[in-house]
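Asks: kindly generate the corresponding structure for this input.
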Amino acid sequence: MSYDAIAEEYARRFPDGLGHRPLDRALVRGFTELVKGRGSEPVADVGSGPGHVTARLHDLGVPVFGVDVSPRMVALARRAHPHLRFHVGSMESLDLPDRTLGGLLALHSVIHVPDEALPVVFGEFRRVLVPGGYLLLAFQTGDDEQQRLTERFGYEVTLDHFWRTPETIVTHLVKAGLELQARVVLEPDEDGERARAFVLARRAE
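Replies: Next up, the predicted model:
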């Protein structure tokens, strides 16, 4: 598990996943307002990593919990945010009943999902959302490219990244039975990172 190997260094280098990006924070805040407008249904932060964004949603008044495939990331999140719930889980098979969540957030986590697994993942997202529930995705964009990292932060890893266009993601979401609400593309920061896309979708029924 590559993220287990780099979990400590990742958490140290990125102490707040949205702290230096005001536009990203604004989009996440808009998502929380939509979810809170529905009622008190829980929200899942899928791919929660060290739990920074989960904690931010909690501070905004959302009943949220985190899910991550990396046991080490979950351990770090529990240590940093002991008042919140985190558990190990895969987005391809969420350990949640049908129609449970008022919202689901997945920031920069579907970039590790291969093309053939996207229908399964988005089908799971739709399954666990209540009718009217919201999904917010964020991902670095590209022309449907694949990249494999074998080193990060000085550690040996095997991390596959899939850089997709917003149109590709939207097509998969619609096929999974979710309705597109909005898409936003943020141009690269000065640090040279890729453009970032946010896609908001909703389960209609």
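
Asks: contacts, neighbours, all on C-alpha from now
Replies: OK.

Asks: mind checking the longest helix of this structure?
Replies: Criterion DSSP state H: the longest helix present in the chain is helix 22-38.

Asks: ok now that one, how far from the chain's centre?
Replies: Taking Cα atoms, centre = their mean, to the nearest Å, one finds the center of helix 22-38 at 14 Å from the center of the full chain.

Asks: do stretch 119-135 as well
Replies: In terms of Cα atoms, centre = their mean, the centre of stretch 119-135 is set 13 Å apart from its chain centre.

Asks: what's the end-to-end length of that stretch?
Replies: End-to-end distance of stretch 119-135: 15 Å, with Cα to Cα, to the nearest Å as the criterion.

Asks: pull the residues that contact that stretch.
Replies: 31, 34-35, 38, 91-94, 96-106, 172-173, 175-178, 200-205 (Cα atoms under 8 Å, 6 or more residues apart in numbering).

Asks: one more: stretch 175-183?
Replies: 119, 122-123, 126, 166, 170, 173-174, 197-204.

Asks: and the buried ones among those residues, selectable in PyMOL?
Replies: Selecting only the buried members of those in PyMOL, with burial defined as 16 or more other Cα atoms under 10 Å, works like this:
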select buried, resi 119+122+123+126+166+170+173+197+198+199+200+201+202+203
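
Asks: strands of this structure, start to end?
Replies: 43-46, 64-68, 86-88, 101-107, 129-140, 145-152, 155-163, 179-186, 196-202 (DSSP state E).

Asks: out of the ones you listed, which gets nearest to residue 16?
Replies: With respect to residue 16, and counting by Cα to Cα, the nearest of the strands of the chain is strand 101-107 at 12.8 Å.

Asks: what's the spacing between that closest one and its chain's center?
Replies: Between the mean C-alpha position of strand 101-107 and that of its chain there is a distance of 8 Å (Cα atoms, centre = their mean).

Asks: I'd like the structure of this one too, to check against the first:
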Amino acid sequence: MTEHQNETRAAYDAVVELYASMFADRRLETHPFSRSMIGTFAELVRGAGNPRVADVGCGPGHLTAMLDDLGLDAFGLDLSPAMVDHARRAHPALRFDEARMEALPVEDGSLGGVLSHYSMIHTPPGELPALLAEQVRVLAPGGLLLVSFFATDGPEPVRFDHKVAPAYSWPTDRLAELLTGAGLDPFARLLHDPATERGFLDAHLLARLPQ
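Replies: Got it, this is the predicted structure:
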């Protein structure tokens, strides 16, 4: 792993119980825009006929459980072993494994969807294309990727001090261009004011791998 991955993993390992307590509400009652986009993602994945979905960067597993509730065959992957251990305890009926986002333990073309809910934000901009290529590798034709992130109005990604580990906000058009460059069709987006005072918009991009 790279130095920033080691630092990010250690940072999340150190706050797992506090972090998990902040997301005990797995249905996102206080986050209606995220709930709406995840619901749309789940509906489209079910409609495409392949319900197998990876929650990449799953943290304590609350959204993996939400995807399961929405009728998907969901499993979670995370860099932090402490997060994976917590997710397994909290949701024993579901599968959780430790994994790096650029080397997913998933077969080529096997997934109907990938959820990346604020899990790419710690990746330096130069490394993001490789992560997106890995998401494309595991998606079946017609599969969907939902990416949620912090958005900035400027022309370039902005590094900022996230509460857990250094992170980056992205111009929405710029990230959409990266999705296109990876072979995806970004067909829906949602931007909204944040639920807390972070100084960035919250953004969601929904993209499809062409048939």
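
Asks: follow-up on the earlier one: now the longest helix of the first structure on the second structure. Mean distance?
Replies: For helix 22-38 of the first structure, the mean distance from the matching residues in the second structure following superposition reads 0.8 Å, by mean Cα distance after the TM-score superposition for the first structure.

Asks: contacts for that helix?
Replies: Here helix 22-38 of the first structure has contacts from 18, 19, 57, 60, 61, 62, 102, 103, 133, 134, 136, 198, using Cα under 8 Å, 6+ apart.

Asks: compare the residues you listed and tell me which is most surrounded.
Replies: Taking other Cα atoms under 10 Å to define a neighbour, the member of the contacts of helix 22-38 of the first structure with the most is residue 103, carrying 31 neighbours.

Asks: now do the contacts for the counterpart of that residue in the second structure.
Replies: Alignment note: residue 103 of the first structure maps to residue 113 in the second structure; criterion TM-score structural alignment. The neighbourhood of residue 113 of the second structure, defined by Cα under 8 Å, 6+ apart, consists of 45, 51, 52, 53, 54, 139, 143, 144, 145, 146.

Asks: need the strands of the first structure in CSV (columns: distance to residue 25 of the first structure).
Replies: Converted to CSV, the strands of the first structure look like this (distance: least, Cα to Cα, whole Å):
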stretch, distance to residue 25 of the first structure
strand 43-46, 15
strand 64-68, 16
strand 86-88, 21
strand 101-107, 12
strand 129-140, 12
strand 145-152, 26
strand 155-163, 22
strand 179-186, 12
strand 196-202, 11
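
Asks: of all these, which one is nearest residue 77 of the first structure?
Replies: Proximity to residue 77 of the first structure (Cα to Cα) singles out strand 86-88 among the strands of the first structure, at 7.0 Å.

Asks: state the distance from whatever residue of the second structure lines up with residue 67 of the first structure to residue 190 of the second structure.
Replies: When the two structures are superposed using TM-score structural alignment, residue 67 of the first structure falls opposite residue 77 in the second structure. When Cα to Cα is the yardstick, residue 77 of the second structure and residue 190 of the second structure sit 25 Å from each other.

Asks: compare these two (neighbour count), which wins?
Replies: Taking other Cα under 10 Å, residue 77 of the second structure and residue 190 do not tie; residue 77 has more neighbours (26 against 16).

Asks: contacts only, for the more buried one.
Replies: Residues near residue 77 of the second structure by Cα under 8 Å, 6+ apart: 54, 55, 56, 57, 58, 59, 84, 96, 97, 98, 99.

Asks: try 7 Å
Replies: With contacts taken as Cα atoms under 7 Å, 6 or more residues apart in numbering, residue 77 of the second structure has the following neighbours: 55, 56, 57, 58, 96, 97, 98, 99.

Asks: likewise for residue 97 of the second structure?
Replies: For residue 97 of the second structure, the residues meeting the contact criterion (Cα under 7 Å, 6+ apart) are 76, 77, 78, 84.

Asks: matching residue 23 of the second structure against the first structure, which residue comes up?
Replies: Residue 23 of the second structure is assigned residue 14 in the first structure as its aligned equivalent, the criterion being TM-score structural alignment.

Asks: report the separation between that match and residue 143 of the first structure.
Replies: Here residue 14 of the first structure is placed at a distance of 26 Å from residue 143 of the first structure (Cα to Cα).
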